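Chemist: below is the sequence, then the predicted model.
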Amino acid sequence: MNHKHAPRTIHPLDLADIDDQLTDEEKAVREAVRTVCEKEIDPHVAQWFEAGELPTVRELAKTLGEVGLLGMHLDGYGCAGMSAVDYGLACLELEASDSGIRSLVSVQGSLAMFGIWRWGSEEQKQEWLPQMATGDAIGCFGLTEPDHGSDPGSMRTRARKDGDDWVLSGRKMWITNGSVADVAVVWANAGEEHGGIRGFVVPTATPGFSAPVIKHKMSLRASVTSELVLDEVRLPGTAIFPEVRGLKGPLSCLNEARYGIIWGSMGAARSAFESALNYSKERTQFGRPIGGFQLTQNKLAQMSNELTLGTLLALHLGRRKDAVGLRPDQVSIGKLNNVSKAIEICRTARTILGANGISLEYPVIRHANNLESVLTYEGTPEMHTLMIGQALTGEAAYR
């Protein structure tokens, strides 16, 4: 039997009509974030990137807090309590503007705020989470060290018990928001007698704490990146996370941030693909738009397919996270696949734009450079490959 249907509109950025799988509420969240990005970020981000600074970071944090984006997937304490899919869609739109802006939100909400929300004392939660949710306080997350990235268990930062106080000494590296933060969640080795790796809530005004800005970056230039220096930083006993011990604490925070990257990387990919698609229709060579040539269409089709598959994977993992939660290896599947595919899309888009592909008049080279950082932070491709390998074989191959 033949059934006649009204012609469906083709959406070039969503040929598979993934939007049909989203609720009206989820679409509203996405549109709200996109509106903020178009007004507050997109007109300025290329200039910020070229200058290598984010001069309005505090004002921007407050704007993002006003619309409920900071810690939006957390419950209580002034947080919006939205779903994992809502948060993922927000990350996608933020990173379509710039990876550095998504990093600002991810570090605030999924690392610093989540760490306090999941592992902090009630006193720590009450003191910090409400003002972080509004953007009145900015947080950072200190785990990576100059000589210890993929192997955080070997960290050199130490926490020494001194009476009722704790004294922290050490250095952390590549810390987003570090030099503008009001509070840092810092992980330090307290020694076996005190549970090994422990988390501390460190007000950045504490004597001995400093955060020099890292300069000369060619990636994530529209983002504040710093070193944290802890020189005999004395904290009260109430500064420590009371229960969590070992790497369970920091790794749980990293998994939250990695989940946002699964979505965010598809935002960068979408932006690069859209730019290449539009350019292919406007750029004329040999008497016709370059989008009319088979080689260009092959590139566009491949980019479209990878964007579709990556977005479907992000949505599946988001639905699963909301329903039953995600295992670490499932998060690794998403980050390993989506970031690598997003880089491929950006590089292919660059070839379609030709020489214009390296100009900041277009977003492509900015996204490509940013994704080189996204590829290795929150777990390198090698580490995520080994996490998947361990899930498949039952054998840990890290050492």
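Modeler: Thanks, I have it.

Chemist: contacts, neighbours, all on C-alpha from now
Modeler: Will do.

Chemist: contacts for the helix or strand where Glu127 lies, please.
Modeler: Element membership for Glu127, per DSSP states H and E: helix 122-133. Outside helix 122-133, the residues that touch it by Cα atoms under 8 Å, 6 or more residues apart in numbering are 65, 68-72, 77-79, 108, 113, 116-117, 137-139, 201, 239.

Chemist: please apply the same query to stretch 73-92.
Modeler: Stretch 73-92 has contacts (Cα under 8 Å, 6+ apart) with 26, 29-30, 33, 68-72, 102, 114, 117, 125-126, 129-130, 133-134, 259-268, 314-315, 318-319, 321-322.

Chemist: can you give me the strands in the stretch 251-399 of the chain?
Modeler: Using DSSP state E, counting those that start in this stretch, the strands of the stretch 251-399 of the chain run over residues 284-285, 288-289.

Chemist: could you export the ones you listed as TSV, including distance to Cys253 and mean neighbour count?
Modeler: Shown next, in TSV, are these (distance: least, Cα to Cα, whole Å; neighbours: other Cα atoms under 10 Å):
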stretch	distance to Cys253	mean neighbour count
strand 284-285	49	12
strand 288-289	47	13
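
Chemist: as CSV, those with distance to Leu54 would be great.
Modeler: As requested, those are arranged in CSV below (distance: least, Cα to Cα, whole Å):
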stretch, distance to Leu54
strand 284-285, 37
strand 288-289, 37
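
Chemist: please verify my assumption that Ser97 contacts Ile41.
Modeler: Yes: contact criterion Cα atoms under 8 Å: Ser97 and Ile41 qualify, at 6.8 Å.

Chemist: okay, these two: which has more neighbours?
Modeler: Neighbour count, other Cα atoms under 10 Å: between Ser97 and Ile41, Ser97 has more, with 25 against 18.

Chemist: for Met173, what is the enclosing helix or strand?
Modeler: For Met173, the host element (DSSP H and E) is strand 165-176.

Chemist: also this one, for the comparison:
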Amino acid sequence: MSLFGKIKGTLSLLKDIDIEAIAKLNSKIDLKEVMDKVGSLDDDQLNGLMKMLTRKAKRGQHKLPPIDGDFYDLSLKLTPEQREIQLKVRNFMEDEVRPIANEYWKKAEFPQQIIPKLATLNIAGIAYKGYGCPEQNFVMEGIIAIEMARVDVSMSTFFGVHSGLAMGSIYLCGSEEQKLEWLPKMQRMEAIGAFGLTEPNVGSAISQGMETTCQRDGDTWILNGQKKWIGNATFADVTIVWAKDVDDKQVKGFLVRKGTPGFSPEKIEDKMALRTVENALITITDCRISESDRLQEANSFKDTAKVLKMTRAGVAWQAVGCARGAYESAVKYCKKREQFGKPIATFQLIQNHLVEMLANLTAMQTLCYRLSELQDEGLLKDEQASLAKVFCSMRTRDVVSRAREVMGGNGILLEHDVARFVADAEAIYSYEGTKEINSLIVGRAITGYSAFV
């Protein structure tokens, strides 16, 4: 093609611009000077200009792929019924929670009005058998955790404490009478549960160093001590409290009803993470609990550990949801945010960040899926749950960090959601066993040596 032909082809890109648009363009640039410059270009330069203009013209017509963190299509492994539950939870989180998530996170308040709406989903205690529970499986429980956490980790934590730790304690350690009294109404979310294990002076070493005590006095037990970081406890109808028996030195569990004298929960303020969750410092002073409200099948810390093992997989799934929410928010932002005249998603370094985020996210999802399969098959080991918690909480930190990085300064603003995911990832990293403690559980399993002390 001749030089004249290439110039003519370049100018043909302007054929659809009307006279008014040309006049407006001429007010911004000197069109004659532009034409002079174009006329002085050699063939290679003109070819480059043609490619640039053509790419610019076609960009608006380019159909972009949907934003989806399920890159290996794990959703295809769900049954139609499970897929329906997943989408029901997703729609609820998008319609009811996303519009208020940042507002309540900023206010550090839990939206009480959301509980009756959440109850209509019929998902509490979803992996348990009987007592009005949906009787699905732990894979489905994990999928629900992802769907909640990808929008709001606080909401996922609230639900995990209630459905997992509190209901799970009764399900695993309660008598039949206790299960019949509490599980059906907790499943309907007519009663909300909390779980009191961690203390002000003891976290990781709680199995050996628990300071909260219980002592039998006839048909009642007298509890004394403090519990800290207890989610939902400011408004829970029942709190599972673990205490060490002063007589036999064994850990026992108790159902402490709301309003019980000597049981005083105080909301913890000024948190930088999970601000919507109402964690409490509970002071327990000569609190009398009847023998009928002692968890009848909780006779040592081994029973407490059964609850933690069952729910630790759920925390790993929460980490996946947090990472997925940050990743999807970052992709959405990068497609819309323009710098140097084009979306930053077109830049190589940005794409590299997104790929590394997706790789971590995909590894986490597939690991957790297999973990829950083992749990459903009754084969789950402590060290397997711990490995998932270690890996997923670490990788989530990396994903949310990269999500904030690709957003630049905007990444620290709540309006883009990622700032909330960055902060909440720090809580996930610590609760349900720190990275170090869970690492030692796995290390003991693979070496045969305990390195705890």
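Modeler: Done, it's in. In this text, all values refer to a predicted model and were calculated from it rather than measured experimentally.

Chemist: quick one: which of the contacts of stretch 73-92 of structure 1 sit in helices?
Modeler: Per DSSP state H, helices hold the following members of these: 26, 29-30, 33, 102, 114, 117, 125-126, 129-130, 133, 259-268, 314-315, 318-319, 321-322.

Chemist: corresponding residue for Glu377 of structure 2 in structure 1?
Modeler: Under the alignment (TM-score structural alignment), Glu377 of structure 2 pairs with Ala323 of structure 1.

Chemist: my bad, Ala359 of structure 2
Modeler: By TM-score structural alignment, Ala359 of structure 2 lines up with Asn305.

Chemist: number of nearby residues for the residue nearest to Leu336 of structure 1 when sequence neighbours are not counted?
Modeler: Once flanking residues are discounted, Leu336 of structure 1 sits nearest to Pro381: 5.8 Å by Cα to Cα, 6 or more residues apart in numbering. As a burial measure, Pro381 of structure 1 scores 18 neighbours (other Cα under 10 Å).

Chemist: what does Pro381 of structure 1 align to in structure 2?
Modeler: Aligned partner of Pro381 of structure 1 by TM-score structural alignment: Lys435.

Chemist: which residues does its match contact?
Modeler: Contacts of Lys435 of structure 2 by Cα under 8 Å, 6+ apart are 389-390, 393, 429.

Chemist: if we go to 10 Å?
Modeler: 386-387, 389-391, 393-394, 429 (Cα atoms under 10 Å, 6 or more residues apart in numbering).

Chemist: do the same with Ile41 of structure 1
Modeler: Per Cα under 10 Å, 6+ apart, neighbours of Ile41 of structure 1: 34-35, 48, 60, 94, 97-98, 101.

Chemist: how far away is the equivalent of it over in structure 2 from Glu33 of structure 2?
Modeler: In structure 2, Ile41 of structure 1 lines up with Val97, judged by TM-score structural alignment. Val97 of structure 2 is 55 Å from Glu33 of structure 2, where distance means Cα to Cα, to the nearest Å.

Chemist: hang on, the earlier thing: quick check on the contacts of stretch 73-92 of structure 1: which are buried?
Modeler: 26, 29-30, 33, 68-72, 102, 114, 117, 125-126, 129-130, 133-134, 259-268, 314-315, 318-319, 321 (16 or more other Cα atoms under 10 Å).

Chemist: on that earlier part again, shared neighbours of Ser97 and Ile41 of structure 1, anything?
Modeler: By Cα under 10 Å, 6+ apart, the residues touching both Ser97 of structure 1 and Ile41 are Arg34.

Chemist: next, count neighbours for the residue opposite Ile345 of structure 1 in structure 2 once aligned.
Modeler: Alignment note: Ile345 of structure 1 maps to Val399 in structure 2; criterion TM-score structural alignment. By other Cα under 10 Å, the residues close to Val399 of structure 2 number 30.

Chemist: what do you get for Thr63 of structure 1?
Modeler: Thr63 of structure 1 - counted by other Cα under 10 Å - has 18 other residues nearby.

Chemist: residues in contact with it?
Modeler: 36, 40, 57, 69-70, 134-136.

Chemist: what lines up with it in structure 2?
Modeler: When structure 2 is aligned by TM-score structural alignment, Thr63 of structure 1 is paired with Lys117.

Chemist: point me to the helix or strand that includes that match.
Modeler: helix 114-119.

Chemist: and that helix, which residues are buried?
Modeler: Leu118.

Chemist: check the mean deviation of it from structure 1.
Modeler: Overlaying structure 1 shows helix 114-119 of structure 2 at a mean distance of 2.3 Å from the equivalent residues (mean Cα distance after the TM-score superposition for structure 1).

Chemist: can you name the next helix or strand after that helix?
Modeler: Counting by DSSP H and E, what follows helix 114-119 of structure 2 is helix 138-149.
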